[in-house]
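Chemist: following is a predicted model, sequence given first.
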Amino acid sequence: MDAIILARAQFAFTVSFHFLFPAFSIGLASYLAVLEALWLKTGKGVYANLFRYWLKIFAVVFAMGVVSGIVMSYQFGTNWSVFSDKAGPVIGPLMAYEVLTAFFLEAGFLGVMLFGINKVGRKLHFVATLAVALGTFISAFWILSVNSWMQTPVGYEVGANGQFLPGPSWLTIIFNPSFPYRLFHTVLAAYLTTAFIVGAVGAWHLLKDRSNPGARKMFSMAMWMAAIVAPVQIFAGDMHGLNTLEHQPVKVMAMEGHFQSHPHGAPLILFGIPNSANQRVDYAIEIPKASSLILKHDPDAPLKGLDTVPQADRPPVGIVFWAFRAMVGIGFAMLGIGALSLIARWRKALYDWPLLHRFAVLMGPSGLIAVLSGWIVTEVGRQPFTVYGLLRTTQSASPLDAPAVASSLLAFVIVYFTVFGMGIWYLLHLMKKPPEAHETPLGDAPIRSAGITPAPAIIEGASA
């Protein structure tokens, strides 16, 4: 493998690890804010117990997200210096805004959120929790704006040295054509990711003890999220797909497996084996004209295929094809468990249906798999460009030798699996413990006594 392929593999590996933690922490921060708000409103200790329970997990997830994000950012300078030079005048300020707004907000209030319940009072502590939740959303806003501009670049000017320079309006760059769809779809994915992890933990403890009030409450709240948000997410995904068809049609061709054009209506290929060498999908199971119906709202509408695109401008079809199906399949599985939970509520058996609980435990990591699959569709489907249609990946890499990139990739693999493997093991250890069965208000049980002590490494990492 050459240096560019190794550099791509390194970035894919590190960003895949990193993406797991923000996808969880964005939703978990909002969940903590909801729990504290319900405790302040009702005074019920069950919400305080759940807040303490998930706050410990949030602290670990947040710390691992910070560490993995810092490491990943260095690769822009080491492996992708040409890209950084060409696109830096546009994406550099956007990423700086993320640090100045979101990260400073999170870091400034994180310590109060973790350790301040007995020091600053209930209302001020709730403000800190809201600030951290808002900070995670603002962070997603800016990062997705950067990524969306790379997918649908607008509002730029090309300088004399080939750099992309910001045009007269930053709003055009920030709110580029794919950004609203990508932001809505990704944030909903983060909420669903958190909901299914919370639901899996609640279901696990319900299988052990159906009377545990904390397990019952977290499972109920998670299933409400699944029932309400999963159908909204499917609709948002469809809108995002239509936007992608408008601005990145080649990506949609790869997602659908359309090697050939269909002048009289394209089929929806459910499953099959993409065969790029022979330009077809082998063993295809398809619904005639359904793809045209979904994408054009007309079963007889023509759809272009990859045969209209030069070979050098096509993404790797197999990876995009299967990642897209994994994401969509998980989305409909989420819809299914949400529907089952409504049936269980109607039968008054939400806490007494072991089959539903086992299904929820199985679906625990589904959100993480779905967001990774969606990221693969987005990023691999953009190939062979880093800035879509303007800057190729082969033109973006630093002039490095393959052995240098290979050695650093090997080091990342060893360190990441060791460090983050231990972190994930510790998270599972925390989740394995049941929430407190007796109700204890937050002010009567310091968060520190629940297992968190002020860790300088966490605070320093957050400030970084």
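Modeler: Alright, I've got the coordinates.

Chemist: from here on, contacts and neighbour counts on C-alpha atoms
Modeler: Noted.

Chemist: show me where the chain has strands.
Modeler: With strands called from DSSP state E, the chain shows them at 156-158, 164-166, 268-275, 280-287, 385-387, 391-392.

Chemist: among those strands, which comes closest to Phe51?
Modeler: In this view, the strands of the chain are compared for proximity to Phe51 by C-alpha to C-alpha, and strand 385-387 is the closest at 41.1 Å.

Chemist: and here's the other structure:
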Amino acid sequence: MDTLDALTLARIQFAFTISFHIVFPAITIGLASFLAVLEACWLRTGREVYLDLYHFWSKIFSVNFGMGVVSGLVMAYQFGTNWSVFSTFAGGVTGPLLAYEVLTAFFLEAGFLGVMLFGWKRVGPGLHFFATVMVALGTLVSATWILASNSWMQTPAGFEIIDGRVVPVDWLAVIFNPSFPYRLVHMVLAAFISTALLVAASAAWHLLRGRDSAAVRTMLSMAMWMLLAVAPLQAVVGDFHGLNTLEHQPAKIAAMEGHWENEPGAGVPLILFGWPDMQHETTRFALEIPRLGSLILTHSWDGQFPGLKEFPPENRPNSTIVFWSFRIMVGLGMLMIALALWAFAARRGGALYRSRRLLRFTLWMGASGLVALLAGWITTEVGRQPWVVYGLQRTADAVSPVGAGQLGVSLALFVIVYVMVFGAGVGYLLRLIGHGPVAHAGGHPPPSATAGIAALSSTRS
């Protein structure tokens, strides 16, 4: 019983800390690329509005970056404190991948971050733009290594087990494991969508309060164009990701769909809503669309995929959790596409900045990208259970030999400290956003369009 309690507390603690942490890297990835685009637009056009937005969002970026670093350090320590058996078993793969992330991505970000934030009066426009691009590139490289490590835990490849430990034998196979490309693209697009919604909600908040300015209009316009381009693309990537998951983790798909068994010769329905009952092996109160599950997951009218009853009970994910977390993610994704299309129609009708109903909806959708991101990670991680390394090591066998009392105390301390520290940090970020962009004062004088193009050319050479 103590082991079970310790396992449960260790899982809760990891889920709690990673839920806090993942929000900050997602915004960092999106904002870094947004800043690079803003500075490129400023250099090419010489319009001060882009510079105003750069200075505004760079403050938010820097605070968010700092909170992401702090919360990430806590995650790394937990591998040694709470999951030491996992680290012993799989550290030959996960350790080097996390080290590569520090040696490449973090050093790249940290090395150029100072120039990006404090180098306006010390370096030329071309070099400063190069620093911004390097920071943006660093966030994407960081996501690459982290997703490679996590994806390997989902679909392990390129290894041998020697003396009870994982030994990498093909690093290309380790890094480019079967689920890695889909999960990387899905995560990066989710970061862009989350950031676009945050930027759009900020603009909507100011417009609803009568703070209409060129900067506010520009960030709403740019955010909605990004949402229109990326939200539908994310749905397509999600479909490919689902097919890949069906191939390599069919039990996860069955749990996501609340699918228990196939009827001979019949297609699989899509269950829109219901309540998967793990004990009685059925989905109660199911609202179904006949054959649509087959069409989505097998791309055929009567195709079938394994149901949960085809897996031993001890190897089944918790369908109740995964079923609903997946639907929260998909439901919010559909609302995002609807918002993008509504904004596009309002733009064509000249009402993008005036429609209060649209602006209110945009404001309410501000955090939806992050909520969908968390729901997606819950689907991925809970759907992998009961394995910590899929098919190789069970989560119950990966926890450190520590008592439930120790884990309970540390979990309570984490909750208290996180609420205080990150609560204050998020509050400060919201105050910064509430102040809004202001006219540029100080720093580099806005270049002419010709000078901007020359600066861009110098960075390419």
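Modeler: Received, thanks. Computed from a predicted model, the values in this text were never measured in an experiment.

Chemist: tell me how they score on TM after superposing.
Modeler: Here the superposed chains carry a TM-score of 0.94, computed using TM-score structural alignment, normalised by the length of structure 2; 442 aligned residues with a C-alpha RMSD of 1.2 Å.

Chemist: ok so, going back, of the strands of structure 1, which is nearest Ala102 of structure 1?
Modeler: The minimum distance between Ala102 of structure 1 and those falls on strand 164-166, with 22.2 Å, by C-alpha to C-alpha.

Chemist: quick one: contacts of that closest one?
Modeler: With contacts defined as C-alpha atoms under 8 Å, 6 or more residues apart in numbering, strand 164-166 of structure 1 is touched by Lys86, Ala87, Gly88, Pro89, Val90, Gly155, Tyr156, Glu157, Val158, Gly159, Ile173.

Chemist: Provide the aligned range in structure 2 for that strand.
Modeler: Under TM-score structural alignment, strand 164-166 of structure 1 corresponds to residues 166-168 of structure 2.

Chemist: now the end-to-end length of stretch 94-107 of structure 1.
Modeler: One end of stretch 94-107 of structure 1 to the other measures 19 Å (C-alpha to C-alpha, to the nearest Å).

Chemist: onto which residues of structure 2 does that stretch map?
Modeler: Counting by TM-score structural alignment, stretch 94-107 of structure 1 pairs with residues 97-110 of structure 2.

Chemist: one more: stretch 294-304 of structure 1?
Modeler: Matched against structure 2 by TM-score structural alignment, stretch 294-304 of structure 1 falls on residues 296-306.

Chemist: next, the buried residues of the matching stretch.
Modeler: Using 16 or more other C-alpha atoms under 10 Å as the test for burial, stretch 296-306 of structure 2 gives Ile296, Leu297, Thr298, Trp301, Asp302, Gly303, Gln304, Phe305, Pro306.

Chemist: please report how far the closest residue to the first one other than its chain neighbours lies from Arg183 of structure 2.
Modeler: Nearest non-adjacent residue to Ile296 of structure 2, counting by C-alpha to C-alpha, 6 or more residues apart in numbering: Asp239, 7.8 Å away. Relative to Arg183 of structure 2, Asp239 of structure 2 is positioned 12 Å away (criterion: C-alpha to C-alpha).

Chemist: then Trp275 of structure 2?
Modeler: Counting by C-alpha to C-alpha - Trp275 of structure 2 and Arg183 of structure 2 are separated by 27 Å.

Chemist: for Val169 of structure 2, same thing?
Modeler: Val169 of structure 2 sits 23 Å away from Arg183 of structure 2, going by C-alpha to C-alpha.

Chemist: the more surrounded of these two?
Modeler: Higher neighbour count among Val169 of structure 2 and Arg183: Arg183, with 22 against 14, using other C-alpha atoms under 10 Å.

Chemist: rewinding a little: the match of strand 164-166 of structure 1 vs structure 1, average distance?
Modeler: Following superposition, stretch 166-168 of structure 2 is found to deviate from structure 1 by 0.4 Å on average (mean C-alpha distance after the TM-score superposition for structure 1).

Chemist: flag every buried residue along that stretch.
Modeler: Those would be Val166, Val167, Pro168, for stretch 166-168 of structure 2 by 16+ other C-alpha under 10 Å.

Chemist: the equivalent of Val426 of structure 2 over in structure 1: how many residues sit nearby?
Modeler: In structure 1, Val426 of structure 2 lines up with Ile424, judged by TM-score structural alignment. Using other C-alpha under 10 Å, Ile424 of structure 1 has 15 neighbouring residues.

Chemist: repeat for Ile416 of structure 2
Modeler: When counting by other C-alpha under 10 Å, one arrives at 11 neighbours for Ile416 of structure 2.

Chemist: residue in structure 1 paired with it?
Modeler: Under the alignment (TM-score structural alignment), Ile416 of structure 2 pairs with Ile414 of structure 1.

Chemist: likewise for His21 of structure 2?
Modeler: Alignment note: His21 of structure 2 maps to His18 in structure 1; criterion TM-score structural alignment.

Chemist: do the same with Thr320 of structure 2
Modeler: Residue pairing (TM-score structural alignment): Thr320 of structure 2 is matched to Gly318 of structure 1.

Chemist: for its match, which non-adjacent residue is closest in space?
Modeler: The shortest distance from Gly318 of structure 1 to any non-neighbouring residue, by C-alpha to C-alpha, 6+ apart, is to Pro274 (5.5 Å).

Chemist: my read: that neighbour touches Asp282, true?
Modeler: Yes: here Pro274 of structure 1 reaches Asp282: they are 6.2 Å apart, a contact under C-alpha atoms under 8 Å.

Chemist: what sits against Pro263 of structure 1?
Modeler: Applying C-alpha under 8 Å, 6+ apart, we find Pro263 of structure 1 in contact with Ala301, Pro302, Leu303, Lys304.
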